[in-house]
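S.K.: what follows is a predicted structure for the sequence shown.
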Amino acid sequence: MSSVTPEWDTMVSVGRIARPHGNRGRVIVNPDTDFVEERFHAGNALFVRRGDRVDRLLIRDVRFHLHRPIVAFDEVATMTEAEQLASAELRVPAETLERLPAGVFYHHELIGCRVETVEGASVGTVSGVEGDGGVYRLVVEHGPTEILVPLVEAICVRIEPAVGVIAIDPPAGLLELNPPSRRSKRTRRRS
């Protein structure tokens, strides 16, 4: 595995290696993307951080089992090498992401956006996006609580990631649904 120049913090997460698969260096990946087949196919490069260096991994082969990629990398030949990658996050440079149609956003673009009502009242800050299969929710940090806001046009009436603002028109009671509690550790898709 060779070190490369992309800055880790400027890259986007596309998954995490769950564990080795077999004894020939394959790994099972828990994808963190809506574009699984586009991100995980032979010839694509993914990046992994190991200590203070970022390594490039080239996908040699991939197959899918239960919607999870089982990946063989050129740089990983043994089960021992694959074990060393367990739990490692896989990223791609943000500039390699395809342009989306107007009004469609990558999840990582929404994280950090300030959420406010159409009247201008502050609701909180987006800390994640959860869900899959077309039903997504913004996870909005609001003091010690999280508010889940359905990511639908009827509620999220203006989304401007470039400005860092999402304006919502919440139905009555939505903002009061979550009682004060510790923040949960939800699985969130970002790209």
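M.R.: Thanks, I have the structure now. Numbering: from 1, shown residues only.

S.K.: CA atoms for contacts and neighbours, from now on please.
M.R.: Noted.

S.K.: which single strand of this structure contains the most residues?
M.R.: The strand that spans the most residues within the chain, counting by DSSP state E, is strand 53-65.

S.K.: who's in contact with that one?
M.R.: Contact partners of strand 53-65, identified using Cα atoms under 8 Å, 6 or more residues apart in numbering, comprise 1-6, 8, 40-49, 69-75.

S.K.: now the buried members of the residues you listed.
M.R.: Among these, those classed as buried by neighbour count (16 or more other Cα atoms under 10 Å) are 8, 40-42, 45-49, 69-73, 75.

S.K.: of these, closest to Val152?
M.R.: Here the nearest of the buried ones among the contacts of strand 53-65 to Val152, counting by Cα to Cα, is Phe40; it sits at 28.2 Å.

S.K.: just the strands in the chain please.
M.R.: Read by DSSP E, the chain holds these strands, from start to end of the chain: 2-3, 11-21, 26-31, 45-50, 53-65, 68-73, 89-93, 114-117, 122-132, 135-142, 145-150, 156-160, 165-168.

S.K.: possible to save those as TSV with distance to Ala102?
M.R.: Shown next, in TSV, are the strands of the chain (distance: least, Cα to Cα, whole Å):
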stretch	distance to Ala102
strand 2-3	36
strand 11-21	20
strand 26-31	25
strand 45-50	27
strand 53-65	31
strand 68-73	29
strand 89-93	21
strand 114-117	20
strand 122-132	19
strand 135-142	18
strand 145-150	19
strand 156-160	11
strand 165-168	15
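
S.K.: this is the other structure I want to compare:
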Amino acid sequence: MKIEDCFYLGKIVRKYSFHGELLIKLDTDQPELYENLEAVFIDYKNTFIPFFIESSQLHKSDLLRVQFEDVHTEAEADSLLKSDVYLPLEFLPKLEGNKFYFHEVIGFSIEDVNFGKVGIIKGINDSTAQALFEIDKDGKEILIPVNDQFIVKVDRTKKTVIVDTPEGLIDLYLS
């Protein structure tokens, strides 16, 4: 399993008990979907390792309390603290309509209702306050906010995202 075949589920943030139980801070709006997992992948010292789950349950709202097989001491649990946790992409719930995962629309073309074909989505920058579509138009980069008010339609069949951006936004990048 490679990292590009997976999605980030969360981070191991602290120990829960003296028996090796750990708390994973889940990076999701629906933590209940991940309560009964059989295994996860942990980025352990830059190696992607599967860890099988003996038991798990939600703890508070976005924490998953887990007992991994073969992790039964504080020292074993300590070695996993601050590790990132991943799941294969097929575990992501399917989204419909105009909802999408960022990785899902990479390579889609993007069209504006007024401007026409803008270009191809090369990536999504989510390190800013507002996530941005990174679009390639004939070698020039255009940035459009990923904003529900701008997104008219996500057409998975045609691999196209149709947007309605404020007048002049796209032209800023082309002048």
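M.R.: Received the coordinates, thanks. These numbers come from a predicted model, not from an experiment.

S.K.: need the TM-score from the superposition.
M.R.: Both chains were compared after superposition, and using TM-score structural alignment, normalised by the length of the second structure their TM-score is 0.68; 163 aligned residues with a Cα RMSD of 3.5 Å.

S.K.: hmm, back to that, out of the buried ones among the contacts of strand 53-65 of the first structure, which two sit at the greatest distance?
M.R.: Taking Cα to Cα as the measure, these span a maximum distance of 23.5 Å, between Trp8 and Ile70.

S.K.: circling back: looking at the strands of the first structure, which is closest to Leu175 of the first structure?
M.R.: Once Cα to Cα is applied to the strands of the first structure, the stretch that comes out nearest is strand 145-150, at 6.6 Å.

S.K.: the closest one versus strand 156-160: what angle between them?
M.R.: For strand 145-150 of the first structure against strand 156-160, the angle between stretch directions is 100 degrees (axes from the mean of the first three to the mean of the last three Cα atoms, to 10 degrees).

S.K.: which helices and strands sit right next to strand 145-150 of the first structure?
M.R.: Secondary structure elements in contact with strand 145-150 of the first structure, counted by 3 or more Cα pairs under 8 Å, 6 or more residues apart in numbering; DSSP states H and E, are strand 135-142.

S.K.: what residues sit buried inside the strand it packs on?
M.R.: In strand 135-142 of the first structure, counting by 16+ other Cα under 10 Å, buried: 136-142.

S.K.: next, format those as CSV and append distance to Phe64 of the first structure.
M.R.: Shown next, in CSV, are the buried residues of strand 135-142 of the first structure (distance: Cα to Cα, whole Å):
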residue, distance to Phe64 of the first structure
Tyr136, 24
Arg137, 27
Leu138, 29
Val139, 29
Val140, 33
Glu141, 35
His142, 38
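
S.K.: just to revisit the earlier point, for the strands of the first structure, which one sits closest to Glu83 of the first structure?
M.R.: Among the strands of the first structure, strand 11-21 comes nearest to Glu83 of the first structure, with 5.7 Å by Cα to Cα.

S.K.: which residues of the second structure does the closest one align to?
M.R.: Strand 11-21 of the first structure corresponds to residues 6-16 of the second structure when matched by TM-score structural alignment.

S.K.: how far off centre is that stretch?
M.R.: Using Cα atoms, centre = their mean, to the nearest Å, the distance from the centre of stretch 6-16 of the second structure to the centre of the chain it belongs to is 13 Å.

S.K.: same question, stretch 15-34 of the first structure
M.R.: What separates the centre of stretch 15-34 of the first structure from the centre of its chain is 16 Å, taken as Cα atoms, centre = their mean.

S.K.: then stretch 105-113 of the first structure?
M.R.: Averaged over its C-alpha atoms, stretch 105-113 of the first structure has a centre that lies 9 Å from its chain's centre (Cα atoms, centre = their mean).

S.K.: distance of Arg39 of the first structure relative to Leu90 of the first structure?
M.R.: Using Cα to Cα, to the nearest Å, one obtains 10 Å as the distance from Arg39 of the first structure to Leu90 of the first structure.

S.K.: whoops, I mixed them up, Val27 of the first structure
M.R.: Between Val27 of the first structure and Leu90 of the first structure the distance, using Cα to Cα, works out to 12 Å.
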